[in-house]
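**Q** What follows is a predicted protein model with its sequence.
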Amino acid sequence: MSVISVVSLAYCCYSEVRGEHLQYSKFWNVNLQKKKKKTIEKEVTVPSRTGMLILYTPAFLAGLASFAIFPHEGLRFMLVDSALTIHFFKRVLEVLFIHKYSGRMVLDSNIPITFSYFISTVTMIYAQHLTQGVPEPEFDLKYIGIVLFLVGIGGNFYHHYLLSKLREKSDQGYKIPKGGMFNLVICPHYLFEILGFVGVSFISQTLYSFSFLMGTILYLMGRSYVTRKWYLSKFENFSKEVKCLIPYVF
């Protein structure tokens, strides 16, 4: 599963850079323009808010159920399970109360993404379960991981909030994000999401959590690259000094 996680997410990164985007958000319209009319008419779509709830809810419920399935697994397990459950619970709350949506999601894309989130969450929790009885790592990183996770989830939420404030209720268009770290990178929410998963990896200290982190970094690098490219193509006043993901570097 560690190999599958890295390879599949690396392939998603490659697909994003090639222009084969996952069909939600602004990139749904990019794919829409490339498709033939008959193909589009056959596709089943759902409103973006509904689609995003479908994405995150199973993973959140898996994390929640794990507390009952594995009730006495120790502090490290509880911290990993809590971090994953909080991560997806935050996502669900953001979908319901923070984000504003203007597009639709293709159900054919929605289902595999949902499955991926669910399987990754279950695998990370089960991998932690398998460490029961194994000696603790020589270098215990879980407390550093807790701090990184909290900073990551807080920064991710803050920049999602800034994105939500770009639109009025009747506004369906896209604008250049401002505030926070948006003057340095176009996807600071991705940067903080990565930081959050660095924290989860440090708490967990399993091979799978590290592999999932590496795959996530690759995918979000690809996603941020095409996001910056999209803004450059849509807005003449978009600053070329704004990087993709890492301030002043990438």
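**A** Yep, that arrived.

**Q** From now on I want contacts and neighbour counts done on CA atoms only, so please keep to that.
**A** Fine.

**Q** What distance do you get for residue 8 to residue 211?
**A** Separation of residue 8 from residue 211 (Cα to Cα, to the nearest Å): 11 Å.

**Q** quick one, which of the two is more surrounded?
**A** Of the pair residue 8 and residue 211, residue 211 is the one with more neighbours under other Cα atoms under 10 Å, namely 19 against 15.

**Q** buried stuff in the host helix or strand of the more buried one?
**A** Here residue 211 sits within helix 207-234, counting by DSSP states H and E. Within helix 207-234, the residues scored as buried using 16 or more other Cα atoms under 10 Å are 207-228, 231.

**Q** Packing partners of it?
**A** Using 3 or more Cα pairs under 8 Å, 6 or more residues apart in numbering; DSSP states H and E as the contact criterion, the neighbours of helix 207-234 among helices and strands are helix 2-18, helix 107-129, helix 188-204.

**Q** Pull out the buried positions in the first one.
**A** So that's helix 2-18. Residues of helix 2-18 classed as buried under the neighbour-count rule (16+ other Cα under 10 Å) are 2, 5-7, 9-17.

**Q** putting a second one here so we can go through both:
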Amino acid sequence: MVQLTISTASKPPPFARGLPLTIDVAPDATIASVKAAIVAKYPKFKSARQRITLKGEKKPLIDETTLSDAFGGQFKDGAELQVKDLGPQVSWRTVFVVEYFGPLLVHPLFYHFPRFWYGQDVQHSAIQKYVYTFVLLHFIKREFETFFVHRFSQGTMPISNIIRNSAHYHILAGVFLAFDIYRPKYSATSPYIVNTIRNNETFLWICAGIWAFSELSNLHTHLTLRALRPEGTRKRGIPYGYGFNLVSCPNYFFEIIGWATIAGMTNSIAGYGFLAAAIWIMSIWAAKKHKNYKKDFGKEYPRGRKMLFPFVW
């Protein structure tokens, strides 16, 4: 057994004022067992709130890492780790559920109660019905994936971030998009719709086909990613196959196609605004994932694979 000291990287929370803590552990003990020892001493200091690092470093150590590996094989008496309180946490699954529920609530309110928002009834056009169906099916699919498909590498996030994360969907894909699309401008009797391509059945069916292709392709890539990570692990592998042979994040690429279809078929300012925001945010996510893939797998990772857009970027 080896004596390990656990000090604080910042001001300790009120329920762990007794830190630093010294415990006896085996070299093959994991970071998860260190967190458990802290919880045993300070029951309110839950594992999800703890970020464990080597002394003086900021990179968190994952739960599966052994102490021997964390210290590069030099784990001995006097070794020290630091713990930081991350504050109250909420599961990523809960965050996703809250994010996607917003548009599922907002769109029906605008679609079914137009008099409240626009001061008049709206005879819905075919394009409004299509978009309404697209949006609801998209977010129902996302909720389904949250419960039955996604496997999260990180268990929790600070509860304070849930508002920030949800705003993108609740405001842009929810309130702004719904308010713009279901207003009288797009109604069945509007000059913007009557005798235009937006009222052409063939055009609408083509848009529906492109949208359905993007959604099913997005689901397929999520299933591919799920198959790479056994349940209860943080294992990472190189994804191959449909979409992944061209870009690192085809799930984002296919989602962009879906929102671009809605923006293009309606020519909605809110639609283009949400599309622009989605491309910007998913580009940041894709860049980070692409970089991590290349860092983790080195020469094994396909050199010609782009980040987000096939053959381009």
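**A** Received it, and whenever you're ready, just let me know what you need. None of these values were measured; they are calculated from a predicted model.

**Q** want to throw the helices and strands packed on helix 207-234 of the first structure into a markdown table with distance to residue 177 of the first structure?
**A** Written out in a markdown table, the entries for these read as follows (distance: least, Cα to Cα, whole Å):
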| stretch | distance to residue 177 of the first structure |
| --- | --- |
| helix 2-18 | 21 |
| helix 107-129 | 26 |
| helix 188-204 | 10 |
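
**Q** out of those, nearest to residue 33 of the first structure?
**A** helix 2-18 (15.4 Å; Cα to Cα).

**Q** now the closest one, how far from the centre of its chain.
**A** Averaging C-alpha positions (Cα atoms, centre = their mean, to the nearest Å) puts helix 2-18 of the first structure 14 Å from its chain's average.

**Q** What ranges does the second structure have for its strands?
**A** Assigned by DSSP state E, the second structure shows strands spanning 2-8, 21-25, 50-54, 79-85, 89-91, 156-158.

**Q** whereabouts in the first structure does the fifth one align?
**A** So that's strand 89-91 of the second structure. Mapped onto the first structure with TM-score structural alignment as the criterion, strand 89-91 of the second structure occupies residues 45-47.

**Q** so how far does that stretch sit from its counterpart in the second structure?
**A** Once the two structures are superposed, the average separation between stretch 45-47 of the first structure and the matching residues of the second structure is 1.6 Å (mean Cα distance after the TM-score superposition for the first structure).

**Q** List the residues that contact the residue nearest the centre of the first structure.
**A** Nearest to the geometric centre of the first structure sits residue 193, at 6.6 Å (Cα atoms, centre = their mean). Under the criterion of Cα atoms under 8 Å, 6 or more residues apart in numbering, the contact partners of residue 193 of the first structure comprise 152, 153, 156.

**Q** Test my guess that the second one contacts residue 190.
**A** What it means is residue 153 of the first structure. No - with contact defined as Cα atoms under 8 Å, residue 153 of the first structure does not reach residue 190; the gap is 10.4 Å.

**Q** what touches both of those two?
**A** The contact sets of residue 153 of the first structure and residue 190 do not overlap (Cα under 8 Å, 6+ apart).

**Q** Please report how far the aligned partner of residue 224 of the first structure in the second structure lies from residue 248 of the second structure.
**A** Structural alignment places residue 224 of the first structure opposite residue 286 in the second structure (criterion: TM-score structural alignment). Residue 286 of the second structure sits at a distance of 7 Å from residue 248 of the second structure (criterion: Cα to Cα).

**Q** got any residues that touch both of those two?
**A** Listed as contacting both residue 286 of the second structure and residue 248 by Cα under 8 Å, 6+ apart are 307, 308.

**Q** where does residue 219 of the first structure sit relative to residue 200 of the first structure, distance-wise?
**A** Between residue 219 of the first structure and residue 200 of the first structure the distance, using Cα to Cα, works out to 17 Å.

**Q** what's around residue 27 of the first structure, how many residues?
**A** Taking other Cα under 10 Å as the criterion, the count of residues near residue 27 of the first structure is 19.

**Q** can I get the strands of the second structure in TSV with mean neighbour count and distance to residue 39 of the second structure?
**A** Written out in TSV, the entries for those read as follows (neighbours: other Cα atoms under 10 Å; distance: least, Cα to Cα, whole Å):
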stretch	mean neighbour count	distance to residue 39 of the second structure
strand 2-8	19	12
strand 21-25	15	11
strand 50-54	21	10
strand 79-85	21	12
strand 89-91	17	15
strand 156-158	17	17
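
**Q** of all those strands, which lies closest to residue 127 of the second structure?
**A** Residue 127 of the second structure lies closest, by Cα to Cα, to one member of the strands of the second structure: strand 89-91, at 37.1 Å.
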